[in-house]
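# Fold the following and give me the result.
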Amino acid sequence: MWTIGDRARDLGRAVTTASPARFAVIVFLALIALFTTLLSMPIASATRTATAFADALFTAVSTICVTGLTTVDMGTHWSPFGLTVIYIGVNVGAMGVLTFASILGLVISKRLGLRAKLIAASDTNPLRAHRGPVNEGQTVRLGEVGALLATVALSTLIIEAVIAVMMYPSLLIAGVAPMRALWEAPYYAAMAFTNTGFTPNPDGLEPFLHDYFFLSLMMLAVFLGSIGFPVIYTLWRQRWHTRLWSLHAKLTIITTVLLFLVGGVVFLSLEFDNPNTFGDRNAWDTIFQSFFLSGMTRSAGFSTIDISQLHGSSLIVGSMLMFVGGGSASTAGGIKVTTLAVLALAVWSEAKGRPSVQAFGRRIPSDVQRVALAVVAWGATIVAVSTVTVAQITKAPVGDVLFDVISAFATVGLSSGVTDAAPDPAKYVLAVTMIMGRIGTVTLAAAVAATSRTQLYALPVERPIVG
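Here you go, the predicted structure:
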């Protein structure tokens, strides 16, 4: 005789196995509800008063989505309890809800079953988040999921710890009290590696404006977090044997470095004469800060300047870089650099008249190209709808609204000022945009992959006029 517990267990297995993407959404929303409740409590605020629901919800979404956008002053509004809740939330959100759940299961049960491997694999590759056969020639094979989970947990702990230790002297030099620096250093390290962008002090990065070592550490942590755990796993296994790297790792690293360099050069050329940003600085500082801004627009959200003072042309460039984001299965958001790389290779192959899309001696199948195109279309639709809605609510300049909406969608955290002054309805729209940006593209990719079916016949061909 079945009990209620047996039925609930069977239902849970059916949900997690049949649709890992749907399970991820459920867990994701549950975490947002939990952290909203925690941040709404009086103990979470510095004044010991309950935080308004809209601000608590927005901060919880920004935390779990590792965005970094905020509607309150992070350095003065939250108590140590609130900052601790946020610190825990960004690390959970950065790992991915399914990966985090799998790690907990592995720690508790000391083993990783097939079902847990399938669930965890869905966090590393959207093409796995559906029922049916999966090509094992992918970034991370199913048999490697256990090692990948270990890589996720260890890399997060080790990288954040090392960065925190190296940041500690800079905090002391900046005038931070030794005891306070003991928790600010891990906080900054976590916000950098998770690509979140929250700062625990009211002045933000102002005390470190000319501490190039501290800012370089932040860029390094952001880079490691943005390339993705599968790439870190590949680098850990193969190290400098580049010919043994997976195609995904090669495309991710090459595209990430290329966008960083191009973005830095473009920001330098556009802002070198702007007195409100880099125009009143020396040549070295202007060059360094231009590349720092390029690195932060990828998904990190830290800034040493007032973003609202950038030229309109720079805001457009920043929006483009934010929309792309970082690597797949990383702490970064956006449509992902591999998506851009696949589409660029498809355009190049079409221009060269090649019958297939190729890179580094490998052929990229059509289903991957379909997913890349769908992700871009889905992301552009989210951004367009959210921009129109927020612009109508706030009546703010469309360029500024577009920048903040893309920052929310790509979980970046930079703001032109629209988010700070947004009314509650606009906050809710931006919160939904963050959620859609963090899990929407993966869910859509899974849905597109799930539509792939074997067809034993072919329909007549007819070519519509394109272009």
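# use CA for all of it now, contacts and neighbours both
OK.
# what comes up buried for stretch 106-122?
106, 112, 116, 117, 118, 119, 120, 121, 122 (16 or more other CA atoms under 10 Å).
# How far off centre is that stretch?
Centroid displacement of stretch 106-122 relative to its chain, using CA atoms, centre = their mean, to the nearest Å, is 23 Å.
# tell me how far the ends of it are from each other?
End-to-end distance of stretch 106-122 (CA to CA, to the nearest Å): 16 Å.
# again, but for stretch 357-377
Note: stretch 357-377 ends 20 Å apart using CA to CA.
# The structure of the following sequence is requested for comparison with the preceding one:
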Amino acid sequence: MSRLSPRHPAQVIVLGFAAAILVGTALLLLPTSKAGPGSATVLEALFTATSAVCVTGLIVVDTPVYWTGGGQVVILGLIQVGGFGIMSFASLLGVLLARRMGLRSRISAAAETKSVGFGDVRKVLLGVLRITLVVESVTALVLAARFSLGYRHGFWQALWLGVFHAVSAFNNAGFALFSDSLIGYATDPWICLPVCAAVIIGGLGFPVLFELRRHFHYPARWHMTTKLVLSGTAVLLLIGTVFITAVEWSNPETLGALRPDERILAGFFQSTMTRTAGFNSVDFAQLNPVTLLAMDVLMFIGGGPAGTAGGLKITTFGVLFFILYTEISGGTAVNVFGKRLPRSVHRQAISIVLLAVGLVITATMILMLITDFGLDRVLFEVVSAFATVGLSTGITAGIPPAGQVVLILVMFAGRLGPVTLASALALRSRPLYYEYPKERPLIG
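Predicted structure coming up:
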């Protein structure tokens, strides 16, 4: 085997995502993809393709105005493929067309979907497909009916709007076919709540959805991952809703102009969107800096693993929380829901956090050096890119080309995960044949 060929499953996944981005860039560079004369610039096409494949939602051009219907279809396809997973999608095509999978496909798909073993990969992929089709179809029908009956859109236009926003919501992408995202529908629960439901379901992660389908009435059988994701999602949604609504309650530029019930709806909507879906129903440029900082934290934590959400993942945050709790309480072993965590999980969680923090800080400092935007806006943009959220205070298009390249790299790293990237770059593992003697440094 050639030394240049990928060996580790993580390498295959990274190369697969890179290839999908390049294909998407090429398609968006076609003159038929751009509205008006000429074609998009390479940076515009690359940024949009990366944002779509990495299901982020940050944009440097106005999606409904700049891209033609064909370009929007390309973006939708990239969102669907990126949210499903590049290797998972390729393996699924192999299952559907050839009814079989090669060993490399099984290994890569298992790594991407976090399958327990190679034998159940085919079943997992078909399960992911069923869940995706059901959630997206139901959401699309509800949205299409509302666009048609409530806003007098024609049948095909309403259906297209419903399908696009349903796919974008379930995949936690945040791309919208309205120039102001969903600000025009901030007070409409028939638009906001279905979008929120799709975002939350997609953000739970497919392993959690599978277990809920099998053992919904038997919580005692739930895996630790399911318990962490469900409890963490509920707590973060509640905290985010209360905090955002309270801080922005009297802000006339955001929630202050709405009725009390509409303020709660908008607060819940924006709390949900920090689960890594970049729709907004208020003008983020007018948010209180404290709200932006709180959203930074919520976006950084992210959603569930092995799904369409980004961020550190709730499970990683949960593991760190219980490690901290154990240290403060004087415990010797980290126990979560009656089970003990292996020390390898401790190291993995700490490694992910340190790599993520390092990436966010580095990117933030670079952007602050080459732009005139303040820390709160730049940090919000970088965290949004890393956590593949797509929320923005409106500065993305105003960032110079070098800064947009930085955001492209941050989106790519955030979608694949710092650990995946690090392991993809390691061409071979180095076995340890000896250990050094232990010594304890002073801490604190």
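# What TM-score do the two superposed chains give?
The TM-score (TM-score structural alignment, normalised by the length of the second structure) is 0.95; 443 aligned residues with a CA RMSD of 2.1 Å.
# how near is residue 236 of the first structure to residue 118 of the first structure?
From residue 236 of the first structure across to residue 118 of the first structure, the span is 23 Å (CA to CA).
# any idea how far residue 233 of the first structure is from the counterpart of residue 227 of the second structure in the first structure?
By TM-score structural alignment, residue 227 of the second structure lines up with residue 250 in the first structure. With the distance defined as CA to CA, residue 250 of the first structure ends up 13 Å from residue 233 of the first structure.
# mind listing what's buried in stretch 419-434 of the second structure?
Quick answer for stretch 419-434 of the second structure (16+ other CA under 10 Å): 419, 420, 421, 424.
# In TSV, list the residues you listed along with secondary structure.
As requested, these are exported to TSV (DSSP: H, G, I helix; E, B strand; the rest coil):
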residue	secondary structure
419	helix
420	helix
421	helix
424	helix
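# And those, which is closest to residue 239 of the second structure?
For those, the minimum distance to residue 239 of the second structure (CA to CA) is 28.7 Å, reached by residue 419.
# Could I get the contacting residues of the nearest residue to the closest one once chain neighbours are set aside?
Spatial nearest neighbour of residue 419 of the second structure, excluding adjacent residues (CA to CA, 6 or more residues apart in numbering): residue 352 at 6.2 Å. Going by CA atoms under 8 Å, 6 or more residues apart in numbering, residue 352 of the second structure touches 312, 417, 418, 419.
# burial of the second one, as a residue count?
By other CA atoms under 10 Å, 20 other residues sit near residue 417 of the second structure.
# List the residues that contact the aligned residue in the first structure for residue 195 of the second structure.
Residue 195 of the second structure maps onto residue 218 of the first structure when the alignment is built from TM-score structural alignment. Contact partners of residue 218 of the first structure, counting by CA under 8 Å, 6+ apart, are 189, 192, 193.
# For residue 53 of the second structure, state which of the contacts of residue 352 of the second structure is nearest.
residue 417 (14.1 Å).
# Against residue 127 of the second structure, how distant is the closest one?
Applying CA to CA to residue 417 of the second structure and residue 127 of the second structure gives a distance of 24 Å.
# Can you name the helix or strand that the residue nearest to residue 419 of the second structure falls in?
Secondary-structure element containing residue 352 of the second structure, defined by DSSP states H and E: helix 343-370.
# So which bit of the first structure is that helix matched to?
Going by TM-score structural alignment: helix 343-370 of the second structure matches residues 366-393.
# quick one: buried residues of that stretch?
Quick answer for stretch 366-393 of the first structure (16+ other CA under 10 Å): 368-369, 371-376, 378-380, 382-383, 386-387, 389-391.
# What is the neighbour count of residue 237 of the first structure?
By other CA under 10 Å, 12 other residues sit near residue 237 of the first structure.
# can you tell me the helix or strand for it?
Following DSSP H and E, one finds residue 237 of the first structure within helix 229-238.
# what's that helix aligned against in the second structure?
Using TM-score structural alignment, helix 229-238 of the first structure pairs with 206-215 in the second structure.
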